[in-house]
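> Got a predicted structure plus its sequence, pasted below:
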Amino acid sequence: MKQRVRAVLLTDHGTMLVINRIRPGIPAYQVLVGGGVEPQDADLEAALLREVREEIAGEAADLRPFCQLENDKGEAEDFYTAQILSWDFDDRTGPEFQRDDRGEYLLEEVPLTVEAIDALSLMPPQVKDALLDSIRAGGLTAPVA
């Protein structure tokens, strides 16, 4: 069973970054930046920082554990919050972007509000619930520039 890591990437605009997945034959949905932990990764945080670099050519800081969930494949996924310092979606390098059969990946900033998060089709669905609970409790905020 593969270990996975994902990030709730908080911007200084009071938003978070999500990747819109558009694939033929299924409704669009969103995912958080992240992926599988590789043998060369020193730990979960190193894996997550690598995934941020690959998927959005980004640099993140202040990683904090957010929640751990099991996805529909039975894989453990560790979610972190992190401050995203920079990103350039055009310079992404992840192997998934090299395959034509994977559909589209579109980066979007989403406000950290109950309404905006509730409108997402975020996968896995349990992370959406965790985000909503955290926002309602006042625990998920980003500094506003």
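That came in fine, so what should we check first?

> For the rest of this, base every contact and every neighbour count on C-alpha atoms.
OK.

> can you pull the buried residues of stretch 72-82?
Neighbour counts over stretch 72-82 (16 or more other Cα atoms under 10 Å) mark A76, E77, D78, F79, Y80, T81, A82 as buried.

> Give me the most central residue, the chain.
Within the chain, one residue has its C-alpha closest to the average C-alpha position: by Cα atoms, centre = their mean, that is L32, at 1.9 Å.

> Pull the contacting residues for E55.
By Cα atoms under 8 Å, 6 or more residues apart in numbering, the contact list for E55 reads V33, G34, F89, R92, T93, G94.

> Name the nearest residue to the third one, ignoring sequence neighbours.
The reference is to F89. Using Cα to Cα, 6 or more residues apart in numbering and skipping residues adjacent in sequence, the residue nearest F89 is I56, 4.5 Å away.

> I84 is in contact with that neighbour, correct?
No - using Cα atoms under 8 Å as the test, I56 is too far from I84 to be in contact (10.3 Å).

> Comparison target below:
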Amino acid sequence: MRVRHKARVALLDHGHLVFLKRGRPGGDAYCTTVGGSVEPADADLEAALRREAMEEIGATIGPATEFLTLTEPRGTSTVVQHYFLADLLEMDLERRHGPEFDDPDTGDFEPVRVALNRPAVAALNLQPAELADYVLGHVEAWGV
């Protein structure tokens, strides 16, 4: 069975969390973390995370700490999602690049800043559900 790894990051930004708002035309919008597949050229998970943050939102990030790992069997492969928490150091949407931005079917792909509290996070439709549950259980501690 093939195993694919993905590196994803919840970003802390001065009392806020930064997620990605996603949605395709005709579908429901949702939020998720910045991140994606670990590529063969990536030295490790953190290198993939830094590359994805730059590609998706033009961001540089501080040190990253893994807080959740989800394993999803998908037929002939398994996807292992590694979720990290890191400080957002800088974001410039003009630096975004990658295949997502060349595909007209990508739909919404925008950063969203939300207050670092349970009601704000609960209102996001944060996906996947396991991530939302974890963040809701820890968001106040992240703000300390």
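That came through fine. All values derive from a computational prediction rather than experimental measurement.

> Distance-wise, check the residue nearest to F89 of structure 1 relative to L85 of structure 1.
11 Å (Cα to Cα, to the nearest Å).

> try G74 of structure 1
32 Å.

> helix, strand or coil for the residue of structure 1 positioned farthest from its centre?
The centre of structure 1 is farthest from one residue, G25, which by Cα atoms, centre = their mean lies 23.0 Å away. At G25 of structure 1 the chain is in coil, as set by DSSP: H, G, I helix; E, B strand; the rest coil.

> now swap in the one 10 residues further on and tell me
For G35 of structure 1, the secondary-structure state derived from three-state DSSP is strand.

> residue contacts, it?
R4, V5, R6, L48, E51.

> try 10 Å
2-7, 47-48, 50-52, 55, 77-78, 94 (Cα atoms under 10 Å, 6 or more residues apart in numbering).

> which residue lines up with V9 of structure 2 in structure 1?
Matched to structure 1 by TM-score structural alignment, V9 of structure 2 sits across from A7.

> which residue packs closest to its match, ignoring adjacent ones?
Y80 (4.9 Å).

> hey, where'd the helices end up in structure 1?
Taking DSSP state H as the criterion, structure 1 contains helices spanning 44-56, 114-118, 125-136.

> quick one on the thing from earlier: for PyMOL, write the selection for the buried entries among the contacts of G35 of structure 1.
In PyMOL, a selection of the buried entries from the contacts of G35 of structure 1 looks like this (16+ other Cα under 10 Å):
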select buried, resi 4+5+6+7+47+48+50+51+52+55+77+78+94
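
> Out of the contacts of G35 of structure 1, the closest to L106 of structure 1 would be?
E55 (10.8 Å; Cα to Cα).

> gap between the closest one and F89 of structure 1?
7 Å.

> What is the burial count for the residue mapped onto A129 of structure 2 from structure 1?
Structural alignment (TM-score structural alignment) places A129 of structure 2 against P125 in structure 1. Per other Cα atoms under 10 Å, the neighbour tally for P125 of structure 1 reads 14.
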